[in-house]
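In: Show me the folded form of this:
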Amino acid sequence: MSVNKSHDAYQPFTSTSEYIASPELKMAVNAAIKLARPLLIKGEPGTGKTLLAEQVAKHLGLPLIQWHIKSTTKAQQGLYEYDAVSRLRDSQLGDEKVHDISNYIVPGKLWQAFTHEQQTVLLIDEIDKADIEFPNDLLLELDRMEFYVYETQQLIKAKQRPIVIITSNNEKELPDAFLRRCFFHYIQFPDEAAMRDIIAVHFPDIASKLVKEALEIFFDIRNVPGLKKKPSTSELIDWIKLLLADEVPLSVLREKDNSKAVPPLYGALVKNEQDLHLLERLAFMARRR
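Out: Predicted coordinates for the structure are as follows:
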């Protein structure tokens, strides 16, 4: 089947005013578009995987269709669903529309992307949350850009191949057959220099001294051995937003007393009681020393 790809006219994806992309990530996005392959993005939660799809759509001026996957999501739901319950109810009420089964076919996200008048960016978000068979169940449709609706005997073909971006938090391994069909990129956690650039996007007028102290605390927490949930980029942004809103003095952040292992407004960075207790134990041990 021939599907219009129409990628050659696009300007290559770059960092935007709202999103800092590494050279490797920009290369991956542009390569996937050129190859007309799904782009599989892995990385720690909070490293901007979902936001990437939004920024690619915005950069290219294309509609974004988002399919957020849950543990109960089935691949068939991305194609369409047959609402048999509504049809039964309408038949009991004597509604005439029961005679046309198409009234009870609910298009899924792939259907919407395939039949949209414009080319779209299709985000399949957190694919690893679903059953292990979920990725394989989409192989044929993503390859051929078409699927069959048995209830209405329709063949739904993509008017234009959507740009497919798939995210995974690495909660489970994905099938080899699925991986072979994707262009893969792992988003490395930003180093301090990259994190400064990210902070500058969100807080262009922030004082450099505050950034320095906040980043030092942030990376110190991330480097604590045994931490169950390391703070992510999005949590750092939330924490800085709170520091600015509450006008926390710079002297509080500069305090190097090891007995104060828990930073101010820690609830933005530390997300469970085990990690909080770990930091408190470190503080207790520092006091003993």
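In: rest of the way, CA atoms for contacts and neighbours
Out: Fine.
In: and the end-to-end length of stretch 263-273?
Out: 15 Å (CA to CA, to the nearest Å).
In: ugh, typo on my part, it should be stretch 58-72
Out: Using CA to CA, the end-to-end distance of stretch 58-72 comes to 30 Å.
In: Same question for it: list its buried residues.
Out: By 16 or more other CA atoms under 10 Å, the buried positions in stretch 58-72 come out as 59, 62, 63, 64, 65, 66, 67, 69.
In: residues making contact with it?
Out: Contact with stretch 58-72 is made by 10-11, 13, 16, 53-54, 57, 78, 109, 112-113, 118-127, 129-131, as judged by CA atoms under 8 Å, 6 or more residues apart in numbering.
In: Please list the members of those that lie in strands.
Out: 121, 122, 123, 124, 125 (DSSP state E).
In: Following up with a second sequence; could you model it the same way so I can compare the two?
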Amino acid sequence: MTSASEADWRLFRGDGVPRAVILPSAPPWRRFTPTQAVRPELPYLIEPEHADVVNAALHLRRPLLVTGPAGTGKSSLARAVAHELRLGELLRWSINSRSTVREALYQYDAIGRLRETTLSRDRGEREPSIGTFIRLGPLGTALVPSVTPRALLIDEMDKGDVDLPNDLLTVFEEGYFDIPELTRLPEDMADIEVQTADHRGAVTVHQGRMQCAEFPVVVITSNGEREFPPAFLRRCVRLALPVPDEARLRAIVTAHLGEEALRDADELIAAFLRRRAPGELATDQLLNAVFLRTGGVDLDAEGLLDAVLHQLTGAL
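Out: Down below sits the predicted model:
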């Protein structure tokens, strides 16, 4: 981002006057490729002892349960592993209070199938395959057999239902799942093609069962809002990421914005560390502030630094 005067950086004036403006370059972590809505891979900094825990999970073919405060890089770790090991596009299952293992494995559009079947019969055409109406979810896609495993991020597991971890035990232990709508089909329909979550085309399900050849690389994140049952924890390798100290923050700024950005970062890093004690702050908030400062933005303007380095907990 090139340096800008105080007036130049204000693209929006709030005066109701339309203007032709050219948006400046986005921060590196907010740039997307034309072909798919994923960010280009950025450097990921990790301590050797933490990388060793990741490697233990890889060797054991066990899910990696990553805990730590917001902004410690839990989700970014999953992207870094997928990128460094060339495991393809990262599959992602974002958890909320309504999430179920069933929807993460596959979705079946029964109403759509009924409608299309009726229309085909009325037109005297062949009925569409049931596989047309089944799409694997991110977890189901991760279990598709392949020479190299897929990488799956299960994000914010602690936001899910209390039974969700236990519901995953069989899948984690056995590495397969059944699609009941296909298991009841006659023998002459043993192989059915279904779609995947990453829209890469159809895969074949044999006799209604999807069995992985290599257990996927699974990274599960948690903000520590809830404890998980022992049976679930026993099947995971645990990694606790600490909040970065000043030296680590300086290294992160350098990795993402270059050595020259440190000239404008000292004051912001100090402010970030002061504010982090009373309330949670994420590291990417510091990167946002440094990015604006290096672009000539006056963060001392009333309320602007507070808007960028706002607390993530407590009342707004």
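In: Now, the buried residues of stretch 58-72 of structure 1 that are in helices?
Out: Applying DSSP state H to the buried residues of stretch 58-72 of structure 1, the entries found in helices are residue 59.
In: re earlier: top of the ones in strands among the contacts of stretch 58-72 of structure 1 by number of neighbours, please.
Out: When neighbours are counted by other CA atoms under 10 Å, residue 123 leads those with 28 neighbours.
In: Show me what that one aligns to in structure 2.
Out: Counting by TM-score structural alignment, residue 123 of structure 1 corresponds to residue 153 in structure 2.
In: Quick check, that match in contact with residue 222.
Out: No - with contact defined as CA atoms under 8 Å, residue 153 of structure 2 does not reach residue 222; the gap is 11.3 Å.
In: Now the equivalent of residue 281 of structure 2 over in structure 1: closest residue in space, sequence neighbours ignored.
Out: Counting by TM-score structural alignment, residue 281 of structure 2 lines up with residue 231 in structure 1. Leaving aside its chain neighbours, residue 231 of structure 1 sits nearest to residue 269 (5.3 Å; criterion: CA to CA, 6 or more residues apart in numbering).
In: Next, count neighbours for that neighbour.
Out: Neighbour tally, residue 269 of structure 1, other CA under 10 Å: 25.
In: That one and residue 210 of structure 1, how far apart?
Out: Taken as CA to CA, the span from residue 269 of structure 1 to residue 210 of structure 1 is 16 Å.
In: again with residue 76 of structure 1
Out: 50 Å.
In: Look at these two and report which has more neighbours.
Out: Just comparing residue 76 of structure 1 and residue 210: by other CA under 10 Å the higher neighbour count belongs to residue 210, 19 against 13.
In: Name the nearest residue to the more buried one, ignoring sequence neighbours.
Out: residue 250 (6.5 Å).
In: so what's the one you found up against?
Out: 209, 210, 213.
In: switch the cut-off to 10 Å
Out: Neighbour list for residue 250 of structure 1: 209, 210, 213, 214, 243 [criterion: CA atoms under 10 Å, 6 or more residues apart in numbering].
In: cool, and residue 134 of structure 1?
Out: Residue 134 of structure 1 makes contacts with 73, 74, 75, 76, 127, 128, 174, 175, 178, as judged by CA under 10 Å, 6+ apart.
In: Just the buried subset of those residues, please.
Out: Neighbour counting with 16+ other CA under 10 Å marks 73, 74, 75, 127, 128, 174, 178 as buried within the contacts of residue 134 of structure 1.
In: So which of those residues belong to helices?
Out: Among these, the members falling in helices are 75, 178 (criterion: DSSP H).
In: residue range for stretch 181-189 of structure 1 in structure 2?
Out: The aligned range for stretch 181-189 of structure 1 is 235-243, by TM-score structural alignment.
In: Flag every buried residue along that stretch.
Out: Going by 16+ other CA under 10 Å, stretch 235-243 of structure 2 has these buried residues: 235, 236, 237, 238, 239, 240, 241, 243.
In: and the equivalent of residue 141 of structure 2 over in structure 1, how many residues sit next to it?
Out: Mapped onto structure 1 by TM-score structural alignment, residue 141 of structure 2 lines up with residue 112. Other residues near residue 112 of structure 1 come to 17 when the count uses other CA under 10 Å.
In: Equivalent analysis for residue 111 of structure 2, please.
Out: Counted with other CA under 10 Å, residues neighbouring residue 111 of structure 2 total 10.
In: Does it touch residue 130 like I think?
Out: No - between residue 111 of structure 2 and residue 130 there is no contact under CA atoms under 10 Å: 11.6 Å.
In: how close does the alignment partner in structure 1 of residue 84 of structure 2 get to residue 121 of structure 1?
Out: Residue 84 of structure 2 maps onto residue 59 in structure 1 when the alignment is built from TM-score structural alignment. Using CA to CA, residue 59 of structure 1 is found at 11 Å from residue 121 of structure 1.
In: Give me the common contacts of those two.
Out: Shared contacts of residue 59 of structure 1 and residue 121, counting by CA under 10 Å, 6+ apart, come down to residue 53.
In: Tell me where structure 2 has strands.
Out: Under DSSP E, structure 2 gives strands at 64-67, 91-94, 106-108, 134-136, 151-155, 176-178, 191-195, 202-206, 209-211, 217-222, 237-240.
In: can these go into JSON lines with extra columns for distance to residue 248 of structure 2?
Out: As requested, the strands of structure 2 are exported to JSON lines (distance: least, CA to CA, whole Å):
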{"stretch": "strand 64-67", "distance to residue 248 of structure 2": "18"}
{"stretch": "strand 91-94", "distance to residue 248 of structure 2": "27"}
{"stretch": "strand 106-108", "distance to residue 248 of structure 2": "41"}
{"stretch": "strand 134-136", "distance to residue 248 of structure 2": "40"}
{"stretch": "strand 151-155", "distance to residue 248 of structure 2": "24"}
{"stretch": "strand 176-178", "distance to residue 248 of structure 2": "40"}
{"stretch": "strand 191-195", "distance to residue 248 of structure 2": "43"}
{"stretch": "strand 202-206", "distance to residue 248 of structure 2": "44"}
{"stretch": "strand 209-211", "distance to residue 248 of structure 2": "42"}
{"stretch": "strand 217-222", "distance to residue 248 of structure 2": "21"}
{"stretch": "strand 237-240", "distance to residue 248 of structure 2": "16"}
